[in-house]
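Visitor: Pasting the sequence and the predicted coordinates here, then a few questions.
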Amino acid sequence: MTTNTQTPSTQSPRAVLVIGANGKTGRRVAQRLQAAGLPVKAASRSSETPFDWQDNSTWAPALEGVQSAYITFYPDLAFPGAADLVEGFARVALDHGVKRLVLLSGRGEEGARDAEQRIQNSGADWTIVRCSVFNQNFSESFAEAIAHGHLAMPVGQTKEPFVDAEDIADVAFAALTDNRHIGQVYELTGPRLLTLEQVASELSEAIGRTIEFHSVSVSQYAEELTQHGFSSEEALPIAQLISEVFDGRNAYLTDGVQRALGRAPRDFSDFANAAAADGIWNPKEVLS
């Protein structure tokens, strides 16, 4: 007599690809996925899973064993050719059976809007997460300068609704794990408009010492960016982009966080107080 037995499946669930997993939002999205018990394939130019936007031979291997992808583009979707690369990646993703794509996009950027449209027209199950300047730029990109009491950018008195990377990651995580977000464009902002002078004032209050804001030229800012790890080829276009985008085009609030998460966005003061409490802006001691 024979007995039919069913062998349990040992196939592992397919992973979520996080492009730019070392970045401000990618790192946080990966953490949320892992905390939820979901397998993550972290990809960047320096990770175990290599991914380089300028080397399309890295795309297909990164997509192996993947069910969905969080897409961030380096250095910025506003750069020439970025939309073409995003469109090409979407085609490769769909060829590998990866239909769920969540794109981090830029607010007020023509190139970013082009990339959004390429994703929307690709046949993917897409979600667009559109935002502008992150709170965490001040704690992760320019922490050293702020620790020494100054904040410099090539902008004037324009107001910006700075958005928190924790909110962005929460929205991206929701979009990757809940089909209700398919076909949605979430434009994210913080709850207030702030000038850079007001940002400096908020930082001063949180840190307990004066942080001064200086409006600098595009070339001066590009030079500062090179001191924070940007290549000379990247620094000037990024400085020019920031100068252009800070022209008031984004000086209005949206309800993207509320629509996606059912709660209010995190306020800049809450971010500043928490980062100050963590000692992010404490001057580094110089050992003699």
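Guide: Everything's here; your move.
Visitor: contacts and neighbour counts: CA atoms only from here.
Guide: OK.
Visitor: just the helices in the stretch 101-250 of the chain please.
Guide: Secondary structure of the stretch 101-250 of the chain (DSSP state H, counting those that start in this stretch): helices at 110-120, 143-147, 165-177, 196-207, 218-226, 232-245.
Visitor: so which of these gets nearest residue 45?
Guide: With C-alpha to C-alpha, the closest approach to residue 45 among the helices of the stretch 101-250 of the chain belongs to helix 232-245: 15.7 Å.
Visitor: what inclination does the closest one have with respect to helix 218-226?
Guide: 130 degrees (axes from the mean of the first three to the mean of the last three C-alpha atoms, to 10 degrees).
Visitor: list the helices and strands helix 232-245 packs on?
Guide: If you count contacts as 3 or more C-alpha pairs under 8 Å, 6 or more residues apart in numbering; DSSP states H and E, helix 232-245 packs onto helix 218-226.
Visitor: what does the helix it packs on rub up against?
Guide: For helix 218-226, the external contacting residues (C-alpha atoms under 8 Å, 6 or more residues apart in numbering) are 152, 153, 154, 232, 235, 236, 238, 239, 240, 243.
Visitor: Can you list the buried residues in that helix?
Guide: 218, 221, 222, 223, 224, 225 (16 or more other C-alpha atoms under 10 Å).
Visitor: next up, a second structure to put side by side with the first:
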Amino acid sequence: MTTKTDDDHSDTTVLVLGGTGKTGRRLVPLLQDHGASVRAASRRGPVRFDWDRPNTWERALEGADAVYLVDAQDRPGQWDAEGCIRAFADLAVDQGVRRMVLLQARVTERVGGKSLIAGERAVQECGAEWTVLRPNWFFQNFDEGVFLDCLLAGELPLPAGEGREPFVDAEDVAAVAAAALLQDGHAGETYELSGPRALTFGEAITSIAHATNRDIRYSPVGHQDYVDELVCYDVAADYALFLAELVAQIRDNKNSAPTDTVRRVLGREPRDFEDYVKDAASRGVWDL
């Protein structure tokens, strides 16, 4: 007779929304390592999920005990985050989901007319155990996200001034999400997740330049100049404003204080930016 251990979650099925995204694709193997069955959902994957197509929700939820929720606030256009998440969360509870972990952002002010924490109340009131994750900007924005093309071109222009940001590793965020999904003791918690130290963009780019032996620069630009430049590249005006105001949170040091949450939840220190840069550079992600 086999005895189930506290770390054996073979009786748990987790639906991971955004299963191919920065945190979702890192979360999936962590859950599997603990024995959980995982349904990685995306708009085009084998398990289909689309926030704009509610007819995909019920099938994605079949058999799920827990759900990792990633909303669509960072896309162009308006989106009723609270309304959609409330409808989904209510359906999930009706389908038997007992635990939810919601990824939001460590930005509590409205940016570009949007609230990046708009979905929190819907999850908190659905009746399931809930945990909210509010991370700072990811390390991975530099090597697989919005900054990569600029770094390859040798210059990153942003309206961030000399503001500081305690960038966080998406791997650490995924590890905290896995703990909250599989372990007891995280219900009702809102976790603000950061790296161990705050950096300016100038310091971050200098670190990448040294690791790659390339001339890569950070160029502070004006707020409106940044908006106008994005619009010139056919970015929708409302989305350009959203991006500029999001970066302005860093310029104004809104969330510049590092937190100890990763250490408290995982029992280890969060990954340092310098270690991330060395690893990414060794993989040649910034090579020409």
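Guide: Received it, and whenever you're ready, just let me know what you need. All of these numbers come straight from a predicted model, not from anything done at the bench.
Visitor: Any idea what the TM-score comes out to?
Guide: After superposition, the two chains reach a TM-score of 0.85 (TM-score structural alignment, normalised by the length of the first structure), with 267 aligned residues with a C-alpha RMSD of 2.2 Å.
Visitor: coming back round to it: most tightly surrounded among the helices of the stretch 101-250 of the first structure?
Guide: Each of the helices of the stretch 101-250 of the first structure was assessed for mean neighbour count using mean count of other C-alpha atoms under 10 Å. The highest is helix 165-177, with a mean of 22.
Visitor: mean shift of that one relative to the second structure?
Guide: For helix 165-177 of the first structure, the mean distance to aligned residues of the second structure following superposition is 0.6 Å (mean C-alpha distance after the TM-score superposition for the first structure).
Visitor: can you list contacts of that helix?
Guide: The contact list for helix 165-177 of the first structure, computed with C-alpha under 8 Å, 6+ apart, reads 24-26, 28-29, 32-33, 68-70, 100-102, 127, 129, 134-136, 181-182, 188, 257, 260-261, 265-266.
Visitor: What's the match for residue 136 of the second structure in the first structure?
Guide: Counting by TM-score structural alignment, residue 136 of the second structure corresponds to residue 132 in the first structure.
Visitor: Also residue 171 of the second structure?
Guide: Correspondence of residue 171 of the second structure to the first structure, assessed by TM-score structural alignment: residue 166.
Visitor: what's the answer for residue 54 of the second structure, then?
Guide: Aligned partner of residue 54 of the second structure by TM-score structural alignment: residue 56.
Visitor: Farthest pair within the contacts of helix 218-226 of the first structure?
Guide: Of all the pairs that these form, the one spanning the most space (C-alpha to C-alpha) is 152 and 232, at 18.1 Å.
Visitor: pretty sure the match of residue 136 of the second structure is touching residue 163, no?
Guide: Yes: with contact defined as C-alpha atoms under 8 Å, residue 132 of the first structure counts as touching residue 163 (7.1 Å).
Visitor: between these two, which one's more packed in?
Guide: residue 163 (25 against 22; other C-alpha atoms under 10 Å).
Visitor: who are the neighbours in contact with the more buried one?
Guide: Counting by C-alpha under 8 Å, 6+ apart, residue 163 of the first structure has contacts 131, 132, 133, 134, 135, 188, 189, 190, 265, 266, 268.
Visitor: Kindly report the same for residue 157 of the first structure.
Guide: 195, 196, 197.
Visitor: at 6 Å instead, please
Guide: When the contact criterion is C-alpha atoms under 6 Å, 6 or more residues apart in numbering, the partners of residue 157 of the first structure are residue 195.
Visitor: separation between the nearest residue to residue 48 of the first structure once chain neighbours are set aside and residue 102 of the first structure?
Guide: Spatial nearest neighbour of residue 48 of the first structure, excluding adjacent residues (C-alpha to C-alpha, 6 or more residues apart in numbering): residue 42 at 7.7 Å. Using C-alpha to C-alpha, to the nearest Å, one gets 15 Å for the distance from residue 42 of the first structure to residue 102 of the first structure.
Visitor: Just want to know which of these two has more residues nearby.
Guide: residue 102 (28 against 23).
Visitor: Which residue in the second structure aligns with the more buried one?
Guide: Counting by TM-score structural alignment, the partner of residue 102 of the first structure is residue 101.
Visitor: what about the equivalent of residue 285 of the second structure over in the first structure, how many neighbours?
Guide: In the first structure, the residue paired with residue 285 of the second structure is residue 280, using TM-score structural alignment. Close neighbours of residue 280 of the first structure, defined as other C-alpha under 10 Å, add up to 19.
Visitor: Now do the same for residue 45 of the first structure: its match in the second structure.
Guide: With TM-score structural alignment as the criterion, residue 45 of the first structure matches residue 43.
Visitor: Skipping adjacent residues, who's closest to residue 39 of the first structure in space?
Guide: Using C-alpha to C-alpha, 6+ apart, the closest residue to residue 39 of the first structure is residue 15 (4.7 Å).
Visitor: Now for the match of residue 45 of the first structure, how many residues are close by?
Guide: By the criterion of other C-alpha under 10 Å, residue 43 of the second structure has 17 neighbours.
Visitor: Residue 257 of the first structure too?
Guide: 24.
Visitor: Return the residue of the second structure aligned against it.
Guide: By TM-score structural alignment, residue 257 of the first structure lines up with residue 262.
Visitor: What separation do you get for its match and residue 193 of the second structure?
Guide: Residue 262 of the second structure is 6 Å from residue 193 of the second structure, by C-alpha to C-alpha.
Visitor: Turn the helices of the stretch 101-250 of the first structure into TSV, including distance to residue 20 of the first structure.
Guide: Output for those, formatted as TSV (distance: least, C-alpha to C-alpha, whole Å):
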stretch	distance to residue 20 of the first structure
helix 110-120	17
helix 143-147	21
helix 165-177	13
helix 196-207	27
helix 218-226	19
helix 232-245	17
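Visitor: which position in the first structure aligns with residue 157 of the second structure?
Guide: Using TM-score structural alignment, residue 157 of the second structure pairs with residue 152 in the first structure.
Visitor: Now do the nearest residue to its match once chain neighbours are set aside against residue 278 of the first structure, distance only.
Guide: Nearest residue to residue 152 of the first structure in three dimensions, chain neighbours excluded: residue 214, at 4.7 Å (C-alpha to C-alpha, 6+ apart). Relative to residue 278 of the first structure, residue 214 of the first structure is positioned 25 Å away (C-alpha to C-alpha).
Visitor: The two: which is more packed in?
Guide: Ranked by neighbour count (other C-alpha under 10 Å), residue 214 of the first structure and residue 278 place residue 214 first, with 16 against 10.
Visitor: Just to check, the more buried one is in contact with residue 154?
Guide: No: in this structure, residue 214 of the first structure is not within contact of residue 154 by C-alpha atoms under 6 Å, at 8.4 Å.
Visitor: For residue 179 of the first structure, give its distance to residue 214 of the first structure.
Guide: According to C-alpha to C-alpha, residue 179 of the first structure and residue 214 of the first structure sit 45 Å apart.
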